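A.B. asks: Sharing a sequence plus its predicted fold:
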Amino acid sequence: MTNEQRELVKATVPVLKANGVALTTYFYNRMLTQNPELKNVFNAANQHTGAQPTALAMAVLAYAEHIDNPGVLAGAVNRIANKHVSLDIRPEQYAIVGKHLLASIGEVLGDAASPALIDAWGVAYQQLAGMMIGVEAGLYSNAVAKEGGWSGWRPFVVQQKTRESEEITSFYLYPSDHGAVADFAPGQYITVRLFVPELNVFQPRQYSISCAPNGRYYRISVKKEHGNELRPEGHVSNLLHSSIAEGAIIEVAAPSGDFTLNPDKTNPIVFISGGVGVTPFMSMLDYLISAGKQRPVTWIHGCRSFRVHAFRDLVRELGEKHGAMSVHTFYDTMEQDMEDGYYEGFVDLGKLSQVLAPDADYYICGPGAFIKKHFDYLSANGIVREAIHFEEFGPATLVV
């Protein structure tokens, strides 16, 4: 890429800040209309709500802003690459995306999109695609090299369904070939792909693994998404709850994700979850106990009420096994008298300042607004950025 091309890309930053979501929305509509087979890859709900176009707009903006030194985006690139591998994205699909992205830039910007600008973005896209393809190749290779590992989609049997609350059910998934399953880093997710009749396409969804590595099965714990005026009901979560019975076979991609524990650290850990955001922490806690790790744990969880509180008893049981864990639970509505450690209202770290260790690693999982609230509180109270880890459910739209 020439210096002139870099300057042309950087010059589009104000346009991307003002109109990036409009551009990426147009791009997805164009690509999915002309390449409808890709509807089997992209989450229809995230297209409907605008979450996916927003996430892409932010990624394109970040790349344009850092075009002089794209290496600073290594963390974001790794996170996106993990998501792509979980969806079985392959190198040849980058050509399709590039074609429609460049065409969209030209069609949306009109006369402002000079041939030189389109050429500059073409070179920039090839540079980014090459970076992504390289990282993803490494992730695919590592997944296959593991004992019990695989690439692409592998059939698994739902051997057991367990109701964890009024909204959350756990699914125990065993490989249909009776082979081993690859170990994973606690906190990672797997992707489930189901055919959705009303959409007439396959739909993939990522779900955090909610158990420790065991070589035999994965457990996912899925909230049934009922939907509201802002978001449609969950196609895949509803199918899992209502149509996928014990004994059914579903397609699964190998574990992915970078929201994981460092197994070598010994400092305290604080887990902060909202709703179904508790699931990766179940894996992490289970792992700490099964591996004999003695790191002190503070467990902070918020949900609407006792009725929708998944893993309530199991967390306390695991906490007793661990021996160095405190549990703090917030309910939006307190429906009955509860013992110590329960609070009414949204999760408020200010009420727990006495248990928040300054040398701890903090893990936050939940919706973007939930994460930002607690990230801002921790930052304002002296916790360094490197000690705060978070995973946003759905496309990553949070920048902190």
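C.D. replies: Received it, and whenever you're ready, just let me know what you need.
A.B. asks: Could you use CA atoms for every contact and neighbour count after this?
C.D. replies: Noted.
A.B. asks: by contact count, what packs against the lengthiest helix in the chain?
C.D. replies: Counting residues, the longest helix found in the chain (DSSP state H) is helix 115-145. Counting by 3 or more C-alpha pairs under 8 Å, 6 or more residues apart in numbering; DSSP states H and E, the packing neighbours recorded for helix 115-145 are helix 3-11, helix 74-86, helix 91-109.
A.B. asks: Take these and write them to CSV, including mean neighbour count and distance to Ser242.
C.D. replies: CSV is the format used below for these (neighbours: other C-alpha atoms under 10 Å; distance: least, C-alpha to C-alpha, whole Å):
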stretch, mean neighbour count, distance to Ser242
helix 3-11, 17, 48
helix 74-86, 19, 24
helix 91-109, 16, 33
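A.B. asks: Figure out which of those helices is closest to Ala116.
C.D. replies: Closest approach to Ala116 among these (C-alpha to C-alpha): helix 3-11, 7.8 Å.
A.B. asks: residues near Glu317, how many?
C.D. replies: 11 (other C-alpha atoms under 10 Å).
A.B. asks: That should have said Arg193, apologies.
C.D. replies: Other residues near Arg193 number 20, with proximity taken as other C-alpha under 10 Å.
A.B. asks: residue contacts, it?
C.D. replies: 202-205, 250-252 (C-alpha atoms under 8 Å, 6 or more residues apart in numbering).
A.B. asks: Now do the contacts for Leu16.
C.D. replies: Leu16 touches 57, 60-61, counting by C-alpha under 8 Å, 6+ apart.
A.B. asks: again, only this time at 7 Å
C.D. replies: Leu61 (C-alpha atoms under 7 Å, 6 or more residues apart in numbering).
A.B. asks: how much space between it and Glu107?
C.D. replies: The gap separating Leu16 from Glu107 is 14 Å, by C-alpha to C-alpha, to the nearest Å.
A.B. asks: Run a quick neighbour tally on Thr33.
C.D. replies: 12.
A.B. asks: Tell me which residues of the strand or helix carrying it come out buried.
C.D. replies: Element membership of Thr33 [criterion: DSSP states H and E] is helix 13-34. By neighbour count with 16 or more other C-alpha atoms under 10 Å, helix 13-34 contains the buried residues 13, 16, 20-21, 23-31.
A.B. asks: this is the comparison structure:
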Amino acid sequence: MNSAIREQFPILNQNVNGHPLVYLDSAATSQKPRQVIEAIKSYYELDNSNVHRGVHTLGSRATDAYEGAREKLARFINARSTKEIVFTRGTTTALNLVASSYGPANVGEGDEIVITQMEHHSNLIPWQQLAKKTGATLKYIPLQKDGTILLEDAEKTITDNTKIVSVAYVSNVMGVTSPVKELAAIAHRHGAIMVVDGAQSTPHMKVDVQDLDCDFYALSGHKMCGPTGIGALYGKRALLEAMEPVEFGGEMIDDVGLYESTWKELPWKFEGGTPIIAGAVGLGAAIDFLQEVGLDEIHRHEMKLAKYAEQRLAEINGISIYGPRGREVGLVTFNLGDVHPHDVATVLDAEGIAIRAGHHCCQPLMRWLEVSSTARASLYLYNNEEDIDRLASALIRTKEYFADAIG
């Protein structure tokens, strides 16, 4: 990826603690290119108005921008229709919408919900709560030592009693890309639906929801160069049509009486209240940016960097790297001997290097790994080999600093 791409991200042109910033925390949130920042700024300066309501010019322009972003996202993930795209606050809200609306109407006592131990809490707790409310059983597909899933294990776990299978396309800790297309086929053979947590996949690779044949797909804008507070739920139209809204108020209604009300058609029946208009505008600009760069090019760049990062970090004595080798995403999770990840991150921050440390909203996975927490360096299109070299050099200095702890 050339330097011209990096220059599109103004936040990277700064010093942190006296050092040029190296941002290696894109799995938590990505940085924003100028055209996204300018699109949001332009909306507020020129077009700010509520949508779907007014007939004045600003209202029409705001509505066109909001619905235009929906059209861009539908094409971006190859949905059949914009009616299958529901704007939400992000992946968490999208997954909760499925669990709260589809779940109670289709899951009952004795049924099964199948997930994995490497799920983000956002794709675990909603299913825990649904199981508690309905009397369903929560089951887990076993993980291999490197965090990968074997389809034969999935075949054994998913049964005719299974109603929902929900798996992250890409793990935010292990860097595992799960076979969601094959899992969807297994789920459908047993009469279950397939839900995909796409938070970590959508920014980094081409996604085709029709090819995956998933029933629901959740994503966040802030991880794909868009603003915070905007995301989406893709759902097959027939499923969304049958679901009831979970938020009620303005915008999502068709007719309101004193004792009964009816809802708007898809997707608006799920978008109660004033929607996230500026967020959608920014997301639309982010999609334009990613398509201009090219998802295939972004994926190739990240794979190259991931391979280089694995190589450089593996050279450091005492380091433990989690997840499969030769991973297909730009994410490396590790621990440096007995040094607490928070201490590692603090020392790196003093050198202007931003990484993530903690349980990464995956506490069951941490217990499975038999650690309390880990450090994580996550890459994106604006990173380069120099960033990884600085990380590796800083980790060596960190190791020396905590030599007594490592032994």
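C.D. replies: Arrived safely, thanks for sending. What you see is a predicted model, and the numbers here were worked out from it, not measured in a lab.
A.B. asks: Give me the TM-score for these two chains.
C.D. replies: Here the superposed chains carry a TM-score of 0.28, computed using TM-score structural alignment, normalised by the length of structure 1; 175 aligned residues with a C-alpha RMSD of 6.6 Å.
A.B. asks: about what we covered before: who does the following helix or strand past the longest helix of structure 1 touch, helix- and strand-wise?
C.D. replies: Remark: after helix 115-145 of structure 1, the chain's next helix or strand is strand 154-163, criterion DSSP H and E. Here strand 154-163 of structure 1 touches strand 168-175, strand 249-256, going by 3 or more C-alpha pairs under 7 Å, 6 or more residues apart in numbering; DSSP states H and E.
A.B. asks: quick one: the helices in the stretch 151-300 of structure 1?
C.D. replies: Using DSSP state H, counting those that start in this stretch, the helices of the stretch 151-300 of structure 1 run over residues 235-242, 279-290.
A.B. asks: Adding neighbour count and distance to Gln52 of structure 1, write the contacts of Arg193 of structure 1 out as CSV.
C.D. replies: Formatted as CSV, the contacts of Arg193 of structure 1 follow (neighbours: other C-alpha atoms under 10 Å; distance: C-alpha to C-alpha, whole Å):
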residue, neighbour count, distance to Gln52 of structure 1
Phe202, 18, 17
Gln203, 22, 14
Pro204, 24, 14
Arg205, 21, 13
Ile250, 20, 25
Glu251, 17, 23
Val252, 25, 22
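A.B. asks: Let's have the residues you listed in TSV, adding distance to Phe281 of structure 1.
C.D. replies: Formatted as TSV, the contacts of Arg193 of structure 1 follow (distance: C-alpha to C-alpha, whole Å):
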residue	distance to Phe281 of structure 1
Phe202	29
Gln203	25
Pro204	22
Arg205	19
Ile250	24
Glu251	24
Val252	21
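A.B. asks: which among those gets closest to Lys161 of structure 1?
C.D. replies: Ile250 (13.6 Å).
A.B. asks: From what I see, the closest one and Phe156 are in contact.
C.D. replies: Yes. The criterion here is C-alpha atoms under 7 Å, and Ile250 of structure 1 meets it with Phe156 at 5.4 Å.
A.B. asks: could I get the helices of the stretch 151-300 of structure 1 as TSV with mean neighbour count and distance to Gly98 of structure 1?
C.D. replies: Supplementary listing: the helices of the stretch 151-300 of structure 1 in TSV, determined by neighbours: other C-alpha under 10 Å; distance: least, C-alpha to C-alpha, whole Å:
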stretch	mean neighbour count	distance to Gly98 of structure 1
helix 235-242	19	29
helix 279-290	22	34
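A.B. asks: Looking at these, spot the one closest to Asp119 of structure 1.
C.D. replies: helix 235-242 (39.8 Å).
A.B. asks: and that closest one, what does it pack onto?
C.D. replies: Judged by 3+ C-alpha pairs under 7 Å, 6+ apart, helix 235-242 of structure 1 has no packing partners among the helices and strands.
A.B. asks: quick one, it and strand 249-256 angle?
C.D. replies: Interaxial angle, helix 235-242 of structure 1 versus strand 249-256 (axes from the mean of the first three to the mean of the last three C-alpha atoms, to 10 degrees): 120 degrees.
A.B. asks: quick one: helix 235-242 of structure 1 to strand 154-163, angle?
C.D. replies: Using the same axes, to 10 degrees: helix 235-242 of structure 1 against strand 154-163 is 60 degrees.
A.B. asks: in the stretch 201-350 of structure 1, which spans are strands?
C.D. replies: 201-208, 218-223, 249-256, 269-274, 297-303, 325-331, 342-344 (DSSP state E, counting those that start in this stretch).
A.B. asks: tell me the angle the fourth one makes with helix 279-290.
C.D. replies: On the basis of the same axes, to 10 degrees, strand 269-274 of structure 1 is oriented at 150 degrees to helix 279-290.
A.B. asks: Now do strand 269-274 of structure 1: which elements does it pack against?
C.D. replies: Against strand 269-274 of structure 1 (3+ C-alpha pairs under 7 Å, 6+ apart) you get strand 297-303, strand 361-366.
A.B. asks: got the helices and strands packed on helix 115-145 of structure 1 as CSV, with distance to Val196 of structure 1 columns?
C.D. replies: Converted to CSV, these look like this (distance: least, C-alpha to C-alpha, whole Å):
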stretch, distance to Val196 of structure 1
helix 3-11, 40
helix 74-86, 19
helix 91-109, 23
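A.B. asks: Phe171 of structure 1: which of those is closest?
C.D. replies: Comparing those by C-alpha to C-alpha, helix 74-86 comes nearest, at 18.6 Å.
A.B. asks: Remind me what that closest one packs against, helices and strands.
C.D. replies: Against helix 74-86 of structure 1 (3+ C-alpha pairs under 7 Å, 6+ apart) you get helix 115-145, strand 249-256.
A.B. asks: neighbouring contacts of it?
C.D. replies: Outside helix 74-86 of structure 1, the residues that reach it (C-alpha under 7 Å, 6+ apart) are 132, 135-136, 140, 190-191, 253-254, 256-258.
A.B. asks: and Trp319 of structure 1, how many residues sit next to it?
C.D. replies: In this structure residue 319 of structure 1 is Gly, not Trp. So Gly319 of structure 1, with other C-alpha under 10 Å, has 20 neighbours.
A.B. asks: Nearest residue to it in space, ignoring adjacent ones along the chain?
C.D. replies: The shortest distance from Gly319 of structure 1 to any residue other than its chain neighbours is 5.4 Å, reached at Met325 (C-alpha to C-alpha, 6 or more residues apart in numbering).
A.B. asks: you'd agree Phe390 of structure 1 is in a strand?
C.D. replies: Yes. Counting by DSSP: H, G, I helix; E, B strand; the rest coil, Phe390 of structure 1 is located in a strand.
A.B. asks: Appreciated, that's everything.
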